[in-house]
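Novice: What follows is a predicted structure for the sequence shown.
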Amino acid sequence: MVAVGSSSTEGTGASGPTMTYPAQLDQILEARFPGAKIDVVNKGIGGETAAGTLARLDRDVLALKPDLVIWQLGTNDALRNVDAKTFATQAVEGIERIRRSGADLLLLEPQFLPKQAGNATYAAYVDAVRALGAANGVPVFRRSAVMRYWLDHKQFTATTMLSGDQLHMTDASYHCLAELMANAIVPSAMPAVEPPSTNASAQAIKLLSGPTAVRNAEMPR
């Protein structure tokens, strides 16, 4: 498996390389399936946008011939106000290239950030990643929803869920993310998906362009 994306994948906020979510995911899966050969390779680079991932996709991801790619995307594109159409087009290109390689794909949406709770643009990127997944028949790990649940049910506070910069996760929240992701990756637990749509890019652009449409859009559960 190859985990690709930005600082949440690289592990900013973790106390060390073994506490990143890809490293903890590797440990969890190896414990669940003793004797199986499992390798989760961390190819995250802090600050990366979708364009950055595309530029190194062949070299850092597809060249490894992974069975599964976990692509974390959207956070930096949202924070940097990357053009909606550009982001959607790049995301669809990445999805298509990964699938043509024969690898399975799981999208990891942006994290929930209390400081961005009222930011319609940031929320639109979360919903756009979900829409891209639905349109292309790719499962999306709803990290934002999970993190909101943790806070609402007092499993974490903002200071225990996020590191001092209030942007990146901590050892504990990375561990919980890895546990839930392991549950999603087990074949019997992998959600069913719909066949790809031909207008994936248009759907994402519409969501990113209209905050009201984003809030009212019906997303698959």
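Specialist: Looks like it arrived, so ask away.
Novice: From now on I want contacts and neighbour counts done on CA atoms only, so please keep to that.
Specialist: Will do.
Novice: Is Gly164 in a helix, a strand, or coil?
Specialist: Going by DSSP: H, G, I helix; E, B strand; the rest coil, the secondary structure assigned to Gly164 is coil.
Novice: residues contacting Ala117?
Specialist: Ala117 makes contacts with Ala123, as judged by C-alpha atoms under 8 Å, 6 or more residues apart in numbering.
Novice: Ala192 versus that one, what's the distance?
Specialist: 30 Å (C-alpha to C-alpha, to the nearest Å).
Novice: who's in contact with the residue positioned nearest the centre of the chain?
Specialist: By C-alpha atoms, centre = their mean, the chain has its centre lying nearest to Leu108, at 1.4 Å. Residues in contact with Leu108, defined by C-alpha under 8 Å, 6+ apart, are 70-73, 140-143.
Novice: Would you map the helices across this protein?
Specialist: Along the chain, the stretches classed as helices by DSSP state H are 7-10, 21-32, 50-56, 75-79, 84-100, 120-136, 143-152, 158-161, 171-185, 200-209, 211-216.
Novice: hold the first one in mind and look at this next one:
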Amino acid sequence: MLGLLVLAGLLAAVPARAEDPARSCEVPPYLLTSESALPRVAAAVKADQKLDILVVGSRSSTINTAEAAAWPGRLEAVLREKLPAVKVNINVELQVKKTAEEVAASLSKLVAERKPTLVIWQTGTVDALRSIDPDDFRVGVDEGVAALQTAGTDAILMNLQYSPRTETMISVNPYLDNMRLVAQQHDVPLFDRFAVMRHWNEAGDFDLFSTSHGVDLAKRVHDCLGRALSMFLIDAAHIGPAQQN
């Protein structure tokens, strides 16, 4: 039941203003920059003009009956628009109901099979819902990032979604803090999805507390996430204006 409440609160985002989504879901610049870099992405874009991305995540990286509108699909579309000379390809590997530790054990094999330039690892939700010990969660994320780096791929960590409806039911801060710690220790970018969505909610761009649901509303949130992540990725890879459209 709790899982259903989380999913409902996160995906059924209701816009408070009838504005162009590209304008109504702006993100503070500090949430779209990272001191950690993506050197392999930069090299692939410059030398190979090819960028293969593997998204490893849960159901929150999908939209039922509208996969192209989910944030990985929107990220791919925006990157192709921003980097017209680059062949961008994004695949999604769902790890449904798996903890960070369980996913970490499969990452080396996934990279060996898919050979991505970049892995975007979305994690934390299952661990928070199951109240997994935060230290065990940190160990799982640490092992997963280490496996990705050993396998020779860049990595972006993506944390939990924000939902005001579940803030009082789930203690998410220990998981957010541990992801931030692991990202710093391994010098990998962390896309703070939680803070981004909280900003949209507080700014009135989306009412994430609403109980109203609908695929169209979910599409708007995912579109904004895809756009924000594209800017974050380009910044972390230090892709200059000359390489962009």
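Specialist: Received the coordinates, thanks. Note that this is a predicted model, so its numbers are computed, not measured.
Novice: Which residue numbers in the first structure does stretch 73-87 of the second structure align to?
Specialist: Across the first structure, the stretch matching stretch 73-87 of the second structure (TM-score structural alignment) is residues 23-37.
Novice: Ser201 of the first structure contacts Glu93, correct?
Specialist: No: if you go by C-alpha atoms under 8 Å, Ser201 of the first structure and Glu93 don't touch, sitting 9.6 Å apart.
Novice: These two - which one has more neighbours?
Specialist: Ser201 (24 against 15; other C-alpha atoms under 10 Å).
Novice: Let me know the distance separating the more buried one from Ser8 of the first structure.
Specialist: Per C-alpha to C-alpha, Ser201 of the first structure is found 25 Å from Ser8 of the first structure.
Novice: hang on, the earlier thing: need the contacts of Leu108 of the first structure in JSON lines (columns: distance to Ile28 of the first structure and neighbour count).
Specialist: Output for the contacts of Leu108 of the first structure, formatted as JSON lines (distance: C-alpha to C-alpha, whole Å; neighbours: other C-alpha atoms under 10 Å):
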{"residue": "Ile70", "distance to Ile28 of the first structure": "16", "neighbour count": "23"}
{"residue": "Trp71", "distance to Ile28 of the first structure": "19", "neighbour count": "27"}
{"residue": "Gln72", "distance to Ile28 of the first structure": "19", "neighbour count": "28"}
{"residue": "Leu73", "distance to Ile28 of the first structure": "23", "neighbour count": "27"}
{"residue": "Val140", "distance to Ile28 of the first structure": "20", "neighbour count": "23"}
{"residue": "Phe141", "distance to Ile28 of the first structure": "17", "neighbour count": "23"}
{"residue": "Arg142", "distance to Ile28 of the first structure": "20", "neighbour count": "19"}
{"residue": "Arg143", "distance to Ile28 of the first structure": "18", "neighbour count": "20"}
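Novice: For the residue nearest to the centre of the first structure, what is the corresponding residue in the second structure?
Specialist: Residue pairing (TM-score structural alignment): Leu108 of the first structure is matched to Met158 of the second structure.
Novice: Kindly report the same for Arg130 of the first structure.
Specialist: Using TM-score structural alignment, Arg130 of the first structure lines up with Arg180 in the second structure.
Novice: ok, for its match, nearest residue in space, not its chain neighbours?
Specialist: Taking C-alpha to C-alpha, 6 or more residues apart in numbering, and ignoring the residues beside it in sequence, Arg180 of the second structure has Leu190 as its nearest neighbour in space, at 6.9 Å.
Novice: Tell me which residues touch the one you found, please.
Specialist: 34, 156-159, 179-180, 183.
Novice: For the alignment partner in the first structure of Thr117 of the second structure, give me its contacts.
Specialist: Counting by TM-score structural alignment, Thr117 of the second structure lines up with Asp67 in the first structure. Each residue near Asp67 of the first structure by C-alpha under 8 Å, 6+ apart is listed here: 1, 102-104.
Novice: likewise Phe137 of the second structure?
Specialist: Contact analysis of Phe137 of the second structure by C-alpha under 8 Å, 6+ apart lists 99-101, 124, 127, 175, 178.
Novice: which one of those residues sits closest to Val221 of the second structure?
Specialist: Relative to Val221 of the second structure, the closest of the contacts of Phe137 of the second structure is Gly124; by C-alpha to C-alpha it sits at 19.3 Å.
Novice: residues touching the residue nearest to the closest one when sequence neighbours are not counted, list them.
Specialist: Nearest residue to Gly124 of the second structure, sequence neighbours excluded (C-alpha to C-alpha, 6+ apart): Leu160, at 5.6 Å. By C-alpha under 8 Å, 6+ apart, the residues touching Leu160 of the second structure are 122-125, 176, 193-194.
Novice: before we move on, the earlier item: now render the contacts of Leu108 of the first structure as CSV, adding distance to Ala63 of the first structure.
Specialist: Listed next are the contacts of Leu108 of the first structure as CSV, based on distance: C-alpha to C-alpha, whole Å:
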residue, distance to Ala63 of the first structure
Ile70, 15
Trp71, 15
Gln72, 18
Leu73, 20
Val140, 23
Phe141, 24
Arg142, 27
Arg143, 27
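Novice: List which of the residues you listed are still in contact in the second structure.
Specialist: Counting by both residues aligned by TM-score structural alignment, their matches' C-alpha atoms under 8 Å, the contacts of Leu108 of the first structure that remain in contact in the second structure are 70-73, 140-143.
Novice: Where strands are concerned, which of those residues count?
Specialist: 70-72, 140-141 (DSSP state E).
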